[in-house]
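J.: sequence first, then the predicted structure, then my questions.
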Amino acid sequence: MFKTKNLSPQQLSAFTALILSVPIALGIWIIRPDWEIAVSSLVITFFGSYLLIRFVLESFIYRKIKLIYKFIYQTKATKREETYYKYILPQKGIDEVREDVEKWAEQRSAEIEQLKTNEAFRKEFLQNLSHEFKTPIFAIQGYVDTLLGGAMENPALSKRFLENAARNVERMVNLVQDLDEIARLESGEQPLYKETFIIQDLIREVYETLSIKTAARNIRCSIKKGCESPISVFADKEKIRQVINNLLENATKYGKQDGSIVASVYKTDGRHVLIEFSDDGIGIAEEHLSRIFERFYRTDRGRSRDGGGTGLGLAICKHIIEAHGQTMHVRSKLDVGTTIGFTLDAKRD
C-alpha cells in the first residue's frame, strides 16, 4: 500500500501534481473525447503542477526548515553542511525533520538539566568553601583582636591564643593544599608514577603510621583472614598510600570505641585487584551514599566539621583512583558500619 507519511519534497510534488492532472485530463476527455488531447493535457498539467509545487515547497517551506537546522546546530555552515542542506535535507520528509527537531530538543533539555545540577553543586560548593574558610579566619581574627586589646600583657594567655591561632592557620593551609591537589588531579597535571608493589605490605605500613590514633580509641586493625597472601598491584604507591591513609583516618574517626578495622584484598578477573576497608562504626544513611565523595559533603552531626579535617579527603581519594582508571564504591548501614573499596590493576607481567 502506498504511504504518504514520509514523502520527500520531490515525491510530494509528484503525488500532488498527479492528483491535479488526472481529474483535469479526464474532464477534458469527457468534454472532447480525443485521447491525444487528453494525454497531452495530462502530461502538460502534471509537469507544470510538479514544477510549481516543488518550487513553492523548496522556496517557502524547506528554506525555513534549512534555517531551523542552522539554528539547531548554531554554527556557520561548512562546505559539508551546505552539501547536506542542498542535497540531503530536501530528500527528508516533514516527519523526519520533526523527529530531528524532537531529538535536538531532548538533547538540549538533558543538557539544561545537567547545567542546572552543576549550578546547584557549584553554589553548594561555594557555600561550603566559604564556611570552611570563615571559621578559621574569624577565630584568628578574634584571637588577634583580643591580643591587641591588652591580652598580650598576660604571657600565659597570649601563648594559648597564639597556639590556637596557629592551629587555625594550619587548618587553612591544609585546606588550600587539598584544594590545589584536587585541581591538579582533575586537570591531569599531577602525573602518576606507577610501580609494582604488594598491597598488603602498604596496608600494614599505614596501619603502623596510624597506630597512635587507633590505639587511643582501642581500635584493632587487621587484614581479613584468607587475604594475607601477597597480592601485587601496579599503581602509584605514594598516591595509593594517601588513599589508604585517608580511608583509615575516616574509619578511625567514625569507628566505635573498642571497634575494629578490617582490610580485604581480592583478585577479581585476573586483571584487577579489589581492596576494601570495613569498620563497625556509626555508618552512613542510604540517602547520603551517592554523595559522600563530593567536596565538603557532610552527612550528619556524627560527621560534622567539629571532627576536624578539611572535608576533602574522600574527594581526593576518588580523584586519585579515577586517575588510575579505576572506581571507588561504598556500602554502609547506620549503627552497623561502613565498607569503602576501590580497584587497582593487578601486577603486570
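T.: It's in. Numbers count the residues shown, from 1 in each chain.

J.: going forward, measure contacts between C-alpha atoms and count neighbours the same way
T.: Fine.

J.: just confirm E249 is within a helix.
T.: Yes. Per DSSP: H, G, I helix; E, B strand; the rest coil, E249 lies within a helix segment.

J.: pull the number of nearby residues for it.
T.: If you count neighbours by other C-alpha atoms under 10 Å, E249 ends up with 19.

J.: separation between it and G150?
T.: Remark: distance between E249 and G150 (C-alpha to C-alpha, to the nearest Å) = 40 Å.

J.: does M172 lie in a helix or a strand, and which?
T.: helix 155-187 (DSSP states H and E).

J.: quick one: the strands in the chain?
T.: In the chain, strands defined by DSSP state E lie at 194-198, 220-223, 232-236, 260-267, 272-279, 328-333, 337-346, listed in chain order.

J.: will you turn these into JSON lines that also has mean neighbour count and distance to I94?
T.: Conversion of these to JSON lines gives the following (neighbours: other C-alpha atoms under 10 Å; distance: least, C-alpha to C-alpha, whole Å):
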{"stretch": "strand 194-198", "mean neighbour count": "15", "distance to I94": "56"}
{"stretch": "strand 220-223", "mean neighbour count": "18", "distance to I94": "66"}
{"stretch": "strand 232-236", "mean neighbour count": "21", "distance to I94": "55"}
{"stretch": "strand 260-267", "mean neighbour count": "20", "distance to I94": "56"}
{"stretch": "strand 272-279", "mean neighbour count": "21", "distance to I94": "52"}
{"stretch": "strand 328-333", "mean neighbour count": "17", "distance to I94": "48"}
{"stretch": "strand 337-346", "mean neighbour count": "21", "distance to I94": "51"}
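
J.: of those, give the one that comes closest to F71.
T.: Shortest separation from F71 across those is recorded for strand 328-333, at 41.4 Å, computed as C-alpha to C-alpha.

J.: which one is E181 nearest to, not counting chain neighbours?
T.: Of all residues beyond its chain neighbours, the one nearest E181 is I316 (7.6 Å), with distances taken as C-alpha to C-alpha, 6 or more residues apart in numbering.

J.: another one to put next to it:
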Amino acid sequence: MLTIRTQILIAFISSIVLTTAILTVAYKWMWFDAHTTLLLTISAIIASCLTTVICILFINPLVRRIRLMNLQTKRVAQGHYNETELNIDSPKEMRELSHSFNTMARNIETQIEQVKHEQQEKSEMVQNLSHDLKTPLASITSYAEGLKDGVISTKKEQNKAYDVLIKQSQRIATMFDELTSVMSLNTVSRNNYELETIYIDKLFVSILQTYEQQAACESRTIDVNLCDEVQSFKQYRVPLERILLNIIDNAIKFTSPGSRIELKVNQEAGNLLVITVSDDGPGIASEHLNRIFDRTYRVEESRNKTTGGSGLGLYIARNLAHQMDGVLEVKSKINIGSSFILKIPMK
C-alpha cells in the first residue's frame, strides 16, 4: 500500500519521463534542434523537480495531520475516548474533518457510558430481585413442608398456611410483572398506544373498583375530588391507568390499614391536567426524594420484605409519564405523608 508522499513522487517522476519522451519525439521529428531540445529537457526536469520539492513541502504537514488522525482513530478503537481531542486548524477540509471526529468521539463516549450505566443498573436490579425472592420462597417452602409433614394439622393453622402461600405467590407474581414492565419500557413507546377520549369520572370509577375489596377489608378510605373544569380529555388511557395504579399501590403498601388516601384532580394553565395522590403514611426523608424514581434505588434495604414487589413501580410510572409528555413529582414530610403529582397535557 503506497503512502501519499510515494504516490506524489511517482506522479512527478512519471511527468518527467513523459515530458522527456515528448521532447525526444519532437527532436526526432525535427520540430526543435538538438540544442533547443536539450535546453527544454533540462528546464522541464528542473521545473518538475522544483515542483516536486514545493509540493512535498506543502504535503508534509498534511501527511502529519493525517497520521495524527490515524493515531487518534486507533486510540478511539482502543477505548480512549476522552484522550483523543484533535486540534487541526487548516486546511479547511481537515479542520471540518477533525471537528467531526471530535464530535464522533464524544458521542461514542456518551453512548458507551450510557450502556455501561444501564448494564450496571440491570445487574443491580437482578441482584435486588434475587434477594427479594428469597423471603417469599423461604416462606412458601416452610409452610409447604409443614403441610406435607403434618406439622400444620389444625384447620385454623392450615387456613393460615394457605393464606400465606397465596399471598407470597402473589408477591412473586407482582415482582415479575414489574420486571417485565421495566424491560418493555425500552421497546414500547407512545406510538404503541391509542389516543382516546377519557372521561375523568369513568376513569376513577374503574380504578376505585380495583381497590374496593381491599379497602373494605383493611378499613381504608379512598377519597376522590374532581374539579368541574375537567370533564373529558384526549390522552393515552393504558399508560395513564398504569401510572395511577402504581402510585395508589405504592400508597397502600406504605400506609397502615385504616389510613386515608386522597385522589385530587385540577387543571393548570396551558391545558395541563394535574392528578395528585396523597397519603398519610410515614413520609419520605428529604435525602431520598430525588432518587425514589431510580430503577435500583431503595429507601430501606428491608422495605420489600413487608410491602412486596420489587420497588420498580415508581420507576415505571415516571417513565410512562415521560412517554405522555408529562412529569411525575413527589412531595413528602416525615410522619405526615406523601403526595405524588402527575402532570400531563390534555390533547
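T.: All right, it came through fine. In this text, all values refer to a predicted model and were calculated from it rather than measured experimentally.

J.: residues near the residue nearest to E181 of the first structure, how many?
T.: As a burial measure, I316 of the first structure scores 25 neighbours (other C-alpha under 10 Å).

J.: same check on L240 of the second structure?
T.: By the measure other C-alpha under 10 Å, the count of residues near L240 of the second structure is 18.

J.: tell me the contacts of it?
T.: L320, A321 (C-alpha atoms under 8 Å, 6 or more residues apart in numbering).

J.: show me what I275 of the second structure aligns to in the first structure.
T.: The alignment partner of I275 of the second structure in the first structure, by TM-score structural alignment, is I275.

J.: counterpart of C221 of the first structure over in the second structure?
T.: In the second structure, C221 of the first structure lines up with D223, judged by TM-score structural alignment.

J.: I'd say that match and S259 touch.
T.: No. D223 of the second structure is beyond contact range of S259, at 11.2 Å (criterion: C-alpha atoms under 8 Å).

J.: re earlier: mind checking how far the residue nearest to E181 of the first structure is from A323 of the first structure?
T.: I316 of the first structure sits 10 Å away from A323 of the first structure, taking C-alpha to C-alpha as the criterion.

J.: picking up where we left off before, could you export the strands of the first structure to JSON lines, including columns for distance to F15 of the first structure?
T.: What follows is those, written out as JSON lines (distance: least, C-alpha to C-alpha, whole Å):
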{"stretch": "strand 194-198", "distance to F15 of the first structure": "69"}
{"stretch": "strand 220-223", "distance to F15 of the first structure": "79"}
{"stretch": "strand 232-236", "distance to F15 of the first structure": "68"}
{"stretch": "strand 260-267", "distance to F15 of the first structure": "67"}
{"stretch": "strand 272-279", "distance to F15 of the first structure": "63"}
{"stretch": "strand 328-333", "distance to F15 of the first structure": "61"}
{"stretch": "strand 337-346", "distance to F15 of the first structure": "63"}
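
J.: around L20 of the first structure, count how many other residues there are.
T.: Counted by other C-alpha under 10 Å, the residues lying close to L20 of the first structure total 16.

J.: now which residue in the second structure aligns to it?
T.: By TM-score structural alignment, L20 of the first structure lines up with nothing in the second structure.

J.: show me what contacts the match of C221 of the first structure?
T.: If a contact means C-alpha under 8 Å, 6+ apart, then D223 of the second structure has R260, I261, E262, L263 as its contacts.

J.: if we go to 6 Å?
T.: The neighbourhood of D223 of the second structure, defined by C-alpha atoms under 6 Å, 6 or more residues apart in numbering, consists of E262.

J.: list the contacts of the match of I275 of the second structure.
T.: Under the criterion of C-alpha under 6 Å, 6+ apart, the contact list for I275 of the first structure reads S264, V265, G341, F342.

J.: which one among the residues you listed gets closest to S49 of the first structure?
T.: Looking across these and measuring by C-alpha to C-alpha, the closest to S49 of the first structure is F342, at 70.5 Å.

J.: circling back to that earlier point, between the strands of the first structure, which gets nearest to I61 of the first structure?
T.: Distances from I61 of the first structure to each of the strands of the first structure were compared using C-alpha to C-alpha; the minimum, 53.6 Å, belongs to strand 328-333.

J.: can you give me the angle that closest one makes with strand 337-346?
T.: Strand 328-333 of the first structure runs at 160 degrees relative to strand 337-346, counting by axes from the mean of the first three to the mean of the last three C-alpha atoms, to 10 degrees.

J.: could you measure from the aligned partner of I53 of the first structure in the second structure over to I88 of the second structure?
T.: For I53 of the first structure, the aligned residue in the second structure is L57 (criterion: TM-score structural alignment). Computed as C-alpha to C-alpha, the L57 of the second structure to I88 of the second structure distance reads 18 Å.

J.: if you count surrounding residues, which of these two has more?
T.: In this comparison of L57 of the second structure against I88, neighbours counted by other C-alpha under 10 Å, the higher total goes to I88 at 17 against 11.

J.: and the more buried one, what is it in contact with?
T.: Contacts of I88 of the second structure were listed using C-alpha under 6 Å, 6+ apart, and they are R95.

J.: change it to 10 Å
T.: Contact analysis of I88 of the second structure by C-alpha atoms under 10 Å, 6 or more residues apart in numbering lists R65, L68, M69, M94, R95, E96, L97, S98, H99.

J.: I'd guessed V176 of the first structure sits against T310; true?
T.: Yes. Proximity of V176 of the first structure to T310 meets the contact threshold set by C-alpha atoms under 10 Å, at 9.2 Å.
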